[in-house]
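K.L.:
my questions are about this predicted structure, shown below with the sequence.
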Amino acid sequence: MEPENDRDPYPWIIWYIWKARNDKLFRGIDRDPGDLVRHAESECQAWHNARENMNTVQVIQEPQVLSLGDICMIDGSWTSMDQFSGLGWVWKNSRGNIQLMGTRNLRRRESALHSELEALKWAMETMLQHSDCQRFSTDCKDLITMLTEPQVWPNFSTELVMIQTIKLCYSDFKICCTKNRKYDS
């Protein structure tokens, strides 16, 4: 079997074990082994699906009714004094009803933008598993700029490559900037 057609997840698992080892050694972050294996397998599957989608022509039926569609709103929190960063997302349907939400507490990231990117990555991965939501919203204008002009942000290249890889799984990914009037000043 040619290497590009080999769907064996073991190289992916080994790679994520190596990354988890580095996180443990250099950042003090422990990863759950079961989550690590599941994540590696899903990344392997997503990569192969994205490659197949690039080689096939897809015909998408447009709906006959106008719909605002689902949206996933994301946010990250970060302060230089806290030990942890916070991530959150809320998936709402076209009527504005909450369908699913998630919050997570992680060791403090390098910057507020790193937290925002981590929140987007997590929300994108979760939406792929639980919905067909294609639209995302953030209150961080720099995040939008990073996604449209990644070459201007070389310090975030690793994170942006991960986002771009996940984006391949979306047929019509969109992200917009909205002000979170309720919580942000």
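P.N.:
Received, thanks. Numbering: from 1, shown residues only.

K.L.:
all contacts plus neighbour counts: C-alpha atoms, from now on.
P.N.:
OK.

K.L.:
which stretches of this structure form helices?
P.N.:
Counting by DSSP state H, the chain has helices at residues 10-22, 33-55, 112-130, 141-148, 157-167.

K.L.:
in TSV: these, plus mean neighbour count and distance to Asn97.
P.N.:
Below are those laid out as TSV (neighbours: other CA atoms under 10 Å; distance: least, CA to CA, whole Å):
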stretch	mean neighbour count	distance to Asn97
helix 10-22	16	36
helix 33-55	15	28
helix 112-130	20	16
helix 141-148	15	25
helix 157-167	15	25
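
K.L.:
mind putting those in a markdown table, distance to Asn180 included?
P.N.:
Shown next, in a markdown table, are the helices of the chain (distance: least, CA to CA, whole Å):
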| stretch | distance to Asn180 |
| --- | --- |
| helix 10-22 | 33 |
| helix 33-55 | 31 |
| helix 112-130 | 14 |
| helix 141-148 | 12 |
| helix 157-167 | 23 |
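
K.L.:
use this one as the comparison:
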Amino acid sequence: MSDSLYSNFYRVLNLNYEHAKEEAHDQLGPWLLWRIWKNRNEFLYKGKDYDAPSTVRKAREDMEEWRSRKKAEVSEVSRDHNGNLLWTCARELPTLGSQIEVEAEAIRWAVRILGGFSYQHVIVETDSLELTKMINGIEAPWPKLRPIIQDISNLLATKKAYRVEFFPRSGNKVADRIANESLTFMSHIPKLYSIMPVWLSSLLEAEKPL
């Protein structure tokens, strides 16, 4: 950190770019600043003091509460067998009842898009093990997910070499990064890229061995 207030602000707000391979949440910076300001007022006017861990925890809670009020954002990443980028896309969805519904809609969208590109062999990865089991017929679909899963199954039936597999979130930070970036888009039109965005290149390279 430096003696310049503006330099320090810049550094906090760009942690993800400077430390792309670390667990730096680029959306948390503004919420930390907001929580520090609120803590300052609490200390001045009520004499209440908060330590660093509780400040970070409250900042995360503020951020998650705000994000839960926004419409859902889903993102997809298409890579070849060597991990090279083929396509990235992001799309806003209407407010849904749960995260697993958002994930199911993302899978349905991915299968439709890739099928339209005429790819012959596709593995769709999701970090929801429960949803994976429902799509693959291991578990019965939840009633509210049944129409979406039925549509996914129908799409997969026309693409014999397509399959849905479980893959932990920790191994796919690229998709999470795209979802976070899509929160800043001013337009609600779905975004589709065939060229690597600058803000994604370092993460994609880091995940290639996976």
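P.N.:
Looks like it arrived, so ask away. Given the structure is predicted, the values throughout are model-derived calculations rather than measurements.

K.L.:
circling back to that earlier point, closest to Ile175 of the first structure out of the helices of the first structure?
P.N.:
Ile175 of the first structure sits nearest to helix 141-148 of all the helices of the first structure, at 7.2 Å, using CA to CA.

K.L.:
which residues does Trp89 of the first structure contact?
P.N.:
Cys72, Met73, Ile74, Asp75, Met101, Gly102, Thr103, Ala119, Ala123 (CA atoms under 8 Å, 6 or more residues apart in numbering).

K.L.:
the second structure: which residue goes with that one?
P.N.:
Trp89 of the first structure maps onto Glu76 of the second structure when the alignment is built from TM-score structural alignment.

K.L.:
now do stretch 176-185 of the first structure: everything it contacts.
P.N.:
Residues contacting stretch 176-185 of the first structure (CA under 8 Å, 6+ apart): Arg135, Phe136, Ser137, Thr138, Asp139, Cys140, Lys141, Ile144.

K.L.:
which among the residues you listed count as buried?
P.N.:
The neighbour count (16 or more other CA atoms under 10 Å) marks Arg135, Phe136, Ser137, Thr138, Asp139, Cys140, Ile144 as buried among the contacts of stretch 176-185 of the first structure.

K.L.:
residue in the second structure matching the fourth one?
P.N.:
Taking TM-score structural alignment, the alignment pairs Thr138 of the first structure with Thr126 from the second structure.

K.L.:
identify the residue nearest that match in space, chain neighbours excluded?
P.N.:
Phe166 (5.1 Å; CA to CA, 6 or more residues apart in numbering).

K.L.:
over to Leu32 of the second structure?
P.N.:
Ala59 (5.2 Å).

K.L.:
show me the contacts for Asp35 of the first structure.
P.N.:
By CA under 8 Å, 6+ apart, Asp35 of the first structure has no neighbours at all.

K.L.:
before we move on, back to that, in the first structure, what residue corresponds to the residue nearest to Thr126 of the second structure?
P.N.:
Using TM-score structural alignment, Phe166 of the second structure pairs with Cys177 in the first structure.
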